[in-house]
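> Test case, fold it:
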Amino acid sequence: MQPPSRRTLLALGLLTTLTACTGGSPGHVPAPAPDPDTPARLRAIAATDRLLGGYERLLAAPDAQGALLRPLRDETARHRAALLQGLPTAGPSPTGTPTEAVPTTAGLAALERRAAESHLADLAEVGPDLARLLASIAAARALHAAALGDPTPVTTPDDRDPTTPAATAAAVPALQGVLGAEHAAVYGYGVVGARLADERQRADARADHAAHQARRDAWQRLLAAATATPTPAAGGYRLPFPVTSPADAGRLAVHLETRLTTVYADLVATAPAPYRPQAATALRESAVRALRWGAPATAFPGLPG
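Predicted coordinates for the structure are as follows:
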């Protein structure tokens, strides 16, 4: 009896199965390639678990400030759930996880700040989606630290103008987009300041206007370094709603900063890695300003939903 031909094996659907097996061993299924983002996810989850342990420890104290701590704890739990989504299996519940002693809100605030900085340290090494998530969570951690009484700025590694020409050229479309958003913000803050009556708010508006001018100038420098012509500001911009009162002015400031958190979260994901630190810093700064102008708290600044 003649052995089956190649055509017969193909007809039976056997040849592909046999040749796909490593070393020709029937039934062998190659292991999936490891996800290079997994170590960074696990580090972020570990930092989140330390925070959750700290919140639970403080909430168990007789004099716990529950109205302050519970919303922050709940947002931290949402961060953990989002980080777990990139892993093949869910991690264990952090309940009962050993944690550093965090006897005060000041200690917990410092832990939030250190966790934010650890997330940002991984930005250059991870894929676009995880980079955007880490930048958003780091911004939320900075807001948590401020709510807990620690105004110390979060330090973003290498938050300087990138100088690699290839990276700069590749980033031109994304940089033109954020430059356009900053032009609109500079214009918008001119309207905000003109409609405010309270001097303290006017001072805040002037400071925020100057901050957006500085950020605009930074993107213009980077575009010029790439021999690209920065997109100029328009002669005027359509406002999202009429601004005729101080309340409208505050709403406009919230709108401008909230929109910029989305713009910068997207930049973290779309621009080359050398630009992620600057984008993450701008995301965090806009999230802080949005909250100060009255935006509702969010667990994921800059992310949809």
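
> hey, let's count contacts and neighbours off CA atoms from now on
Noted.

> how far away is the residue nearest to Gly96 when sequence neighbours are not counted from Ser93?
Excluding the flanking residues, the one nearest Gly96 by CA to CA, 6 or more residues apart in numbering is Gly53, at 7.3 Å. Per CA to CA, to the nearest Å, Gly53 is found 11 Å from Ser93.

> how about stretch 185-197: buried residues?
Neighbour-count burial for stretch 185-197 flags Ala185, Val186, Tyr187, Gly188, Tyr189, Val191, Val192, Gly193, Arg195, Leu196 (criterion: 16 or more other CA atoms under 10 Å).

> Now do the contacts for the fifth one.
Tyr189 makes contacts with Ala205, Arg206, Asp208, His209, Ala253, as judged by CA atoms under 8 Å, 6 or more residues apart in numbering.

> One more, so I can put them side by side:
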Amino acid sequence: MTALPRRGFLTLAGALALGVTGCQLSDPRITGGPTAPPPRPTPTPVPDIPGLEAALRHESDLAALGKQALAAADRLQLGAGQRAALGWMSRDHGVHLTALLAPHPAERPTSPPTPGPRFTPRPEPTSSATLAAAARDGAIRDLTGRLDAALVDYRASARGSRGQMALLWGSLAAYARAAQVALVRDAPRPDPLVVPVRELEPWSDAEAEQQVLRQMHALVYGYQAAIPWFRRPESQTAYDLLVHWRDLRDRVTRLLRDRGQTAPAAEAAYALPVQPTDRNTAAELLWRMEAAFIPFAGAWLAAATEDESRRMAAEALEEAARLCLEWGGPMTTWPGWPG
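The predicted model follows:
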């Protein structure tokens, strides 16, 4: 498969197990010397994170509800695609929870933090985290409604944050949007890839916008190549999305030029990761291109220094994560982060 220029298909890491060791009663003991224990060092203050308490509640409850729905899959008559999505979601919400419990959640640790003076125990699901619906449609509505509630809080936290913390909240919001699609659209999907966590590229806001603009040019080219292989109403949907990405491309171009920065132009042609020959290959082309765009949108969100640019980046990240799932692509634990 040929990769697009300046593009990487990036995915993210899952949770690792934590090993704990301890002293035995037979350990040697030292006698004599001072009787008073040495003073304990003052713990490094951990900054308060607005929105953290609500996020812990959301992720704990969503993990519990996902497991309940999966356990009741036969009774609810859930399809194979929905069952797979619930399995991924139960795992991913646990990964999110582990990161949020850490002193620095934007580092996305995959092991629970070591208990200490500022240790936050893993929260228990609230009393409302009970799947009461007796039928499939009701259960899906319950789950998507809980994702909606989380989405509102994550968007608010992203607006009030900067840098990697903005991306942390934006990534959780993008995941909630994508998870809703996976629950509603009972479709087979590729398994998520699990790769080591990587750090963000240290781009300035202008560099991130230039990179994301290059990817938008390629994304527009891909939609133009895919549209002829769809029938209505999908062809109209794809065309509307082409218009959407063109509009965002033009807005980013204006942002760069208004700051006196160079706005990269489109290339004459792009090597597509999939050459469309029918409806299915056209859909695969689009989900692969949306998936490849997601990390660039995340880097843009983390690098943004102005409110308008940050809002555009967060919306682009959410939309790309949603569309990747709409066209049949896989879920990603941390949309927007390089993997």
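
> the more surrounded of Gly53 and Ser93 of structure 1?
For Gly53 of structure 1 versus Ser93, neighbours defined as other CA atoms under 10 Å are more numerous around Gly53 (21 against 9).

> which SS class is the more buried one?
helix (DSSP: H, G, I helix; E, B strand; the rest coil).

> Mind giving me the ChimeraX select for the contacts of Tyr189 of structure 1, buried ones only?
The buried subset of the contacts of Tyr189 of structure 1, as determined by 16+ other CA under 10 Å, is captured in ChimeraX by this line:
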select :205,208,209,253
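
> From the contacts of Tyr189 of structure 1, pick the one nearest Ala233 of structure 1.
His209 (14.8 Å; CA to CA).

> Touching, that closest one and Val186? I think so.
Yes. Counting by CA atoms under 8 Å, His209 of structure 1 does reach Val186; the two are 5.8 Å apart.

> Contact partners for the aligned partner of Leu123 of structure 1 in structure 2?
Matched to structure 2 by TM-score structural alignment, Leu123 of structure 1 sits across from Ala158. Shown in contact with Ala158 of structure 2 (CA under 8 Å, 6+ apart): Met165, Ala166, Leu167, Leu168, Trp169, Gly170, Ala314.

> how about a cut-off of 6 Å?
If you count contacts by CA atoms under 6 Å, 6 or more residues apart in numbering, Ala158 of structure 2 has them with Ala166, Trp169, Gly170.

> Find the nearest non-adjacent residue to the first one, please.
Counting by CA to CA, 6+ apart, the nearest residue to Ala166 of structure 2 once its immediate chain neighbours are dropped is Ala158, at 4.6 Å.

> residue ranges of the helices in the stretch 151-300 of structure 2, please?
All helices of the stretch 151-300 of structure 2, identified by DSSP state H, counting those that start in this stretch, fall at 163-184, 205-226, 234-258, 279-303.

> Of those helices, which is nearest Glu326 of structure 2?
Among the helices of the stretch 151-300 of structure 2, if distance is taken as CA to CA, the winner is helix 163-184, at 6.5 Å.

> Contacts for the closest one next, please.
82, 106, 144, 147, 151, 154, 158, 301-303, 314, 318, 321-322, 334-336.

> and the angle from it to helix 279-303?
Calculated by axes from the mean of the first three to the mean of the last three CA atoms, to 10 degrees, helix 163-184 of structure 2 forms an angle of 150 degrees with helix 279-303.

> Can you give me the buried ones in helix 163-184 of structure 2?
Buried-residue list, helix 163-184 of structure 2, by 16+ other CA under 10 Å: 163-184.

> The residue mapped onto Leu179 of structure 1 from structure 2 - nearest residue in space that isn't next to it in sequence?
Under the alignment (TM-score structural alignment), Leu179 of structure 1 pairs with Leu213 in structure 2. Using CA to CA, 6+ apart and skipping the chain neighbours, the partner closest in space to Leu213 of structure 2 is Arg249 (6.2 Å).

> aligned partner of the one you found in structure 1?
Checking TM-score structural alignment: Arg249 of structure 2 goes with Arg216.

> Next one: that match from Val288 of structure 1, what distance?
18 Å.

> Please apply the same query to Ala211 of structure 1.
13 Å.

> Between these two, point out the one with more neighbours.
Higher neighbour count among Ala211 of structure 1 and Val288: Val288, with 21 against 17, using other CA under 10 Å.

> Go ahead and list the helix or strand containing that one.
Using DSSP states H and E, Val288 of structure 1 maps to helix 276-292.

> What residues in structure 2 pair up with that helix?
Residues 310-326 of structure 2 are where helix 276-292 of structure 1 lands, counting by TM-score structural alignment.

> buried sites along that stretch?
310-326.

> Just want to check the distance between the residue nearest to Leu213 of structure 2 and Ser128 of structure 2.
When Arg249 of structure 2 is compared with Ser128 of structure 2 (using CA to CA), they lie 42 Å apart.

> more crowded one of those two?
Remark: of Arg249 of structure 2 and Ser128, Arg249 carries more neighbours, 20 against 9, as counted by other CA under 10 Å.

> Can you tell me, leaving aside adjacent residues, what's nearest to His104 of structure 2?
That would be Val46: by CA to CA, 6+ apart, it lies 7.9 Å from His104 of structure 2.

> The one you found matches what in structure 1?
Aligned partner of Val46 of structure 2 by TM-score structural alignment: Pro34.

> so its match, which of the three states?
Here Pro34 of structure 1 is recorded as coil under three-state DSSP.

> so how far is Arg259 of structure 1 from it?
Taking CA to CA, one finds Pro34 of structure 1 at 36 Å from Arg259 of structure 1.

> More neighbours: which of the two?
More crowded of Pro34 of structure 1 and Arg259, by other CA under 10 Å: Arg259, with 18 against 7.
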